[in-house]
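Participant: heads up, no residue letters with this:
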């Protein structure tokens, strides 16, 4: 049977029922809306102001009423048929006649005028509310809904008091500061204009609800501590139907069931990773070590009081009781069982969260760590569900990078291990059962890899620091070849003489179809290829069809198709202006807040079908980097501060994608926690922090979902480019975790192609450097065997695609 028909012939064959397209179809749009509802988090509900009562009228305030942010910018953006903002949502759910028209028209006119002045969507300044409009709105209703929105994107980080966002003046073309116009203290905080608006509205209305339309963390103490604000909904960036999903929750059509995937602190400087975020463009010192997010706030002395809303927190319109808790421990596994009962008057879902506390021995440890979780089904009032959470005891091991117990090993230290069962990191109660280990146990013996050379110290559980050994830093710019120019680095595949259109069926000789048919082995096929063809295969190929992120393969002589890729993770991203729109799903952080792997599987399945229907075979998603601090511009693309939650949610999405024969590509491997100067910034972290925090989610998804490809990051890790790091790509990823897929660089990385191939990075995107590979081969710093291994991984990916 002929393989890769879509890649070869680019047919427009619909995949839906009755010959209809699934791309941006009703089913997928409904799924996007459902996902948005499942992940939005109710943070405050004083006096049960929510849900709004039937027949309620509302007045909408804040430019985000119209200037709604469906998702972040850059690769995570998609072209959609429409976006439902908050006004659209309320108009649909309670009717236009129940929404005060004056503020809607005011913000519509204002936002339209700002767009005409070249202000970017999501980055429009908050206007003052005219006093007469405020009076008219108050005469219309006693209930105000305020929208606060935030936008960020790829290749730039969120603003802090230490950094300035700039924009082009539309008249003069000069670069001017947005600091005084938008966020005087940084966009973690309310701007002065936003604060004035919130004060004016909350003083005028007896009932005030705030919606946070943001992909990342921001200040919430000003809302929690304000008695004039009774309701607070964290709506994140909810995709194309996000405004409707928020309105459905506020009006009680559905019950909120999202839980925070991050800790929300009072002040930006409360996050330990912010201290040196802007210290240098060329490095970031991860001195907080393993104490990231709740591991920091629940452990370090004095940090607990800085938390406004803790990890795992989320309110509901109903109430639940957890009872009959039972925890059992065997030699290698722990099991927590609990009965969850809906004791309220509305249907709802609850998330059972299990944490452990390991003994403080020679290795410093967090006070609590998430061990497992499970979300109930929709429980009707009075209904119960028995929930079981299992996890291996090895999950409680710590990595010993200094040899305090056993060097380069995952170890369980002797002592008493305690367990906590509940619905948030702070709401979890200690189980009666404990587990005591009489002597130290080595869970897994490994080899030291990715050891830091320039990190001088790291944080301990008692709030002090310990010194780390240092050594001369590695020169990551060294190469046996002449340096590349900027034009060479940024070249497109077709600019390197690579043909744009394949020409199948006109050549004789060995073909990849013979491997697919089982007539020859993949190894035999690869060894028969001339070295020039190998070199060409290891780089990106020209776009065809709707693709705008290039392809893999493309050797018509050998019958190798040109497999197209598409960006993610909010949906499938195509070339704009061709008339094809796709479904925009909620941002990854919202999906994580659902704590629902089954939902993520469904989103992955839907995304894969939209990719396949449009002849895209590789989806460059999900993004799974850790939320180290609120300032990273791409946090909206990533899941959580916790690697277990991020890994489990991402693994489910990957399984959904690949169930449809489309390759998922988790990214960015690894420690990509800052966008500023991302191609030349050195992430300096201890091996323990790297393994326990920044690689753990990748390890989980590799072992549980077996992704067919992984994308490396731009940054440098402890002096070595991620794309050139053999410890990372071969030692850890393949040898330790058993990964058997393809590794690709991020697009236009500054890594040297031959060094990447030698390290285990198979594909160079957006285009390779065949001539440099051949020159390196001639100089003896690259072998044909290394090139063949990379080619084998690339072709195995292509063979897996249906």
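Facilitator: Now that the structure is in, tell me what you want to look at. Just so it is clear, the model here is predicted, and its values are computed rather than measured.
Participant: hey, let's count contacts and neighbours off CA atoms from now on
Facilitator: Fine.
Participant: residues in contact with the closest residue in space to residue 721 that isn't next to it in sequence?
Facilitator: The shortest distance from residue 721 to any non-neighbouring residue, by C-alpha to C-alpha, 6 or more residues apart in numbering, is to residue 715 (6.0 Å). Residue 715 makes contact with 671, 672, 678, 679, 680, 681, 682, 683, 721, 722 under the criterion C-alpha atoms under 8 Å, 6 or more residues apart in numbering.
Participant: Compare the residues you listed and tell me which is most surrounded.
Facilitator: residue 722 (31 neighbours; other C-alpha atoms under 10 Å).
Participant: Pull the contacting residues for that one.
Facilitator: 669, 670, 712, 713, 714, 715, 716, 728.
Participant: I'd like to know how far it sits from residue 640.
Facilitator: Per C-alpha to C-alpha, to the nearest Å, residue 722 is found 21 Å from residue 640.
Participant: How about residue 733?
Facilitator: Remark: distance between residue 733 and residue 640 (C-alpha to C-alpha) = 21 Å.
Participant: These two - which one has more neighbours?
Facilitator: residue 640 (31 against 23).
Participant: Surely that one and residue 259 touch.
Facilitator: No: in this structure residue 640 lies outside contact range of residue 259 using C-alpha atoms under 8 Å: 11.3 Å.
Participant: tell me the secondary structure for the residue lying closest to residue 275 once chain neighbours are set aside?
Facilitator: Nearest in space to residue 275, with sequence neighbours left out and distances taken as C-alpha to C-alpha, 6+ apart, is residue 269 at 6.7 Å. Three-state assignment for residue 269 (DSSP: H, G, I helix; E, B strand; the rest coil): helix.
Participant: another one to put next to it:
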């Protein structure tokens, strides 16, 4: 009996232990399943984030800020998970029935929490980022016929933009059929630049393909040698550029290979390239490059203080040998930055030289055709090429400068209005010998395979200060070709008076393709106000001094062909009673505050032939920023709420309007106020804050979301990988065509591609000035001359907007360098931007002029402001720039978006109170407007929203072919998310039904 009892006890003990083990196993499985789900979500998220980081789309700072803003949505998942784990651990040994429901309901509650949290996160604070990241789902493919048409235009741009710099004894077109191609860059040329301005280079025509297509045979052993040496060009990230120029030392060329090359052909093509890109300027002294930038080239390449735009020691060695071994040498300069090209004169066997900047995807097709003679080059330089860049007036004041207390960075534009040729042509007036020693290729210079004759008619005077003249161009040579007519003016100058350049580009035009003996008459008209200089005295105004003005046609900025005189009898002042044509309000001083940072530096003056040159252009010493300027800066960490004035607007009313009702309405139509009344504060805040590559959908007014894409060389995107849009030639190449019609056609094709692809906003064109040859984004900008840039920009914008794509003219303004655009102040421990100090005259005559034309002539409805500060005021919150000048003087109607939004550097509330509208932010961190219970702020929000809505409703997004009234404002991915959420809800409901079924079957059915 006792044995049976012991056996029963043992059996019961085992059963109890088995039950406990089952419960423990059940608990562990439950907890493990939940943790596994969490880890799976975490893993997928990590993969996505790392992928975005690798593409340069986001930084660690972006990720941290995004997690910060989304923490409130993620936190419930962690809380519920923690509670479930605690409940399971505490109650795991309860009854089977209790544990059944604990396990099932915990799992279901956790799933509900995850689904709800993710939805509130993705449809809430992360919606902007999700919109951008899923833009590929909304993009359509551009038709092949339009891509082909765009490719053909790209080829035409390079055909006309390539500049023949040298052609000794008419060596070109080349008669040889075989070519030895030297220079590592021959296998990896520059098609554009890096950063947001980079273009789509898939399927690009390279140098060898171009030459072979034109019928040239090339030495493949050399090609294979360079490819084996290094296959791809080192680039690095946006802020850690790799400046390496991977050129093999001449010692690595085997004697056998060189002998074969000599036997192959007596003709060599040498390729010299310089890259550039966003985030960093080209180094003036590469031997001292420091992290995060890098240079992995030969240690002795830059010895002796060489700059990046000179030949390296290795390139020199290669040219020495090529010049010695080959009778005929042609040099291809593939660079948007104006290099020092004195070596073209130093080597006796260099017979010709051709300049080609970023060609875009298909532009290199021009190379072989030009060398063959199938295309006659007709490009002109858009910059001045000097022998020694150290002697330019900007050189000592170009680079990274910061105040002694580390409070801010600065840049002194000491050269005043004398940028590029405006200095050289003025300095060497009546001194041709000195000029030729300093300048190798003037602004507007370019050779042809034929010869032209230009004859200028007398000036014809019209009404209201209008004048006109004709220029007859005749091809007097033996080949067909195009010519450029460059019209300049010279204004009377009084020593010590208003600063004036000795010559200024007035207008230009390009002929059609003229056959030998054929002529064409080109008509020019201008208003005398175009020759006015800005006088900042007595409150400021544009003025025409009395005296003799010369209207000249020239071969380039230096060589005069013909001239006509125009006399102004009395001084003309363009003020409130006599506005310049196109001005809504007469110009007056708005930027006097930006003339001096307190260090009392000197601006270059023409007085006594630049007698103050050494004093003005010297490098800045140790400079401190006055406390008053720190305090008055528009970007400070202590920005306070503005004073509340007026009555609080009533928002969220039901007016019965939708945004589509306002299409085609005047900007001042009273319906706009009714529509704005319908928006809530949150609506406006979302619209303003989430402007990263988009404008945000607003359900209350039926505003659909739109997509904005980079960049100046054609649509590109960090997010959408299915783009088949065209990679057009760089802006510098377009400018060098000196062909307004090509610029307009390029804009039209961008507009057509955007319309077909579903893109509404174009982050371009960019029109800052080539203040220095070392500008990192010079490839993105047109020229050193504001008139050339103005005409190209206005025509591109006009073309794009014809097809409903609004073009963001950028970077407004003074963003002429990349150095210190995001400067970390060691004093305030906050981000700021470079403070640009300049005269009001130079700001208006040089740096704002392209933007002015983009508004007045191009009719742009969108602007991207700059990282930079004009003086101590950030461009994106600068009332003088955005309101007084852009809107009041020029009559701009539309919206201003920041450059990529950086909290600390930028402030959304400051921006909208000073003329800004939209923040280029995808996650909204720091980009939300504060003080939204303040009527002053709310009125600014309404104004900001109106500018955005006005441009959007008049874009392709609301064209009848793309929009139907009442359509959903949801993005394609959101519709998928809704379907997924519905599916998840069905699954959760099914799990709940399954739980009930299993419980009844296990515990209730007998």
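Facilitator: That came in fine, so what should we check first? Keep in mind it's a predicted model, so treat the numbers as computed, not measured.
Participant: that older thread, for my notes, please list the contacts of residue 722 of the first structure in TSV and give secondary structure for each entry.
Facilitator: Listed next are those as TSV, based on three-state DSSP:
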residue	secondary structure
669	strand
670	coil
712	strand
713	coil
714	coil
715	coil
716	strand
728	helix
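Participant: among those residues, which ones are buried?
Facilitator: 669, 670, 712, 713, 714, 715, 716, 728 (16 or more other C-alpha atoms under 10 Å).
Participant: which one in the second structure is aligned with the third one?
Facilitator: Here residue 712 of the first structure is matched to residue 865 in the second structure, going by TM-score structural alignment.
Participant: Then the first one?
Facilitator: In the superposition onto the second structure, residue 669 of the first structure corresponds to residue 812 when matched by TM-score structural alignment.
Participant: Its match is in contact with residue 866, isn't it?
Facilitator: Yes: here residue 812 of the second structure reaches residue 866: they are 5.1 Å apart, a contact under C-alpha under 8 Å.
Participant: one step back: quick one: the match of residue 712 of the first structure and residue 899 touch, right?
Facilitator: Yes: judged on C-alpha under 8 Å, residue 865 of the second structure makes contact with residue 899 at a distance of 5.9 Å.
Participant: And for residue 518 of the first structure, the neighbour number?
Facilitator: 9.
Participant: Can you verify it is assigned to a strand?
Facilitator: No: applying three-state DSSP, one finds residue 518 of the first structure to be coil, outside a strand.
Participant: quick one: it from residue 203 of the first structure, how far?
Facilitator: To residue 203 of the first structure, residue 518 of the first structure is 74 Å away according to C-alpha to C-alpha.
Participant: same thing with residue 327 of the first structure?
Facilitator: The value you get for residue 327 of the first structure to residue 203 of the first structure, if C-alpha to C-alpha is used, is 50 Å.
Participant: now do residue 81 of the first structure
Facilitator: For residue 81 of the first structure relative to residue 203 of the first structure (C-alpha to C-alpha), the value is 38 Å.
Participant: re earlier: please tell me how far the spatially closest residue to the match of residue 712 of the first structure that is not a sequence neighbour sits from residue 852 of the second structure.
Facilitator: Among residues not flanking residue 865 of the second structure along the chain, residue 812 sits closest, at 4.3 Å (C-alpha to C-alpha, 6+ apart). From residue 812 of the second structure across to residue 852 of the second structure, the span is 10 Å (C-alpha to C-alpha).
Participant: Kindly report the same for residue 400 of the second structure.
Facilitator: From residue 400 of the second structure to residue 852 of the second structure the distance is 29 Å (C-alpha to C-alpha).
Participant: what's near enough to touch the match of residue 669 of the first structure?
Facilitator: Contacts of residue 812 of the second structure (C-alpha under 8 Å, 6+ apart): 768, 851, 863, 864, 865, 866, 875.
Participant: center of the first structure - which residue?
Facilitator: In the first structure, the residue lying closest to the centroid (C-alpha atoms, centre = their mean) is residue 638, at 1.4 Å.
Participant: Which residue of the second structure sits opposite that one in the alignment?
Facilitator: Checking TM-score structural alignment: residue 638 of the first structure goes with residue 781.
Participant: Now do the contacts for the spatially closest residue to that match that is not a sequence neighbour.
Facilitator: Counting by C-alpha to C-alpha, 6+ apart, residue 767 is the residue found nearest to residue 781 of the second structure once chain neighbours are left out, at 5.0 Å. Contacts for residue 767 of the second structure (C-alpha under 8 Å, 6+ apart) come out as 780, 781, 782, 789, 790, 793, 809, 810, 811, 850, 851.
Participant: on that earlier part again, could the contacts of residue 812 of the second structure go into TSV alongside distance to residue 140 of the second structure and secondary structure?
Facilitator: Shown next, in TSV, are the contacts of residue 812 of the second structure (distance: C-alpha to C-alpha, whole Å; DSSP: H, G, I helix; E, B strand; the rest coil):
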residue	distance to residue 140 of the second structure	secondary structure
768	32	coil
851	31	helix
863	25	strand
864	25	strand
865	29	strand
866	31	coil
875	35	helix
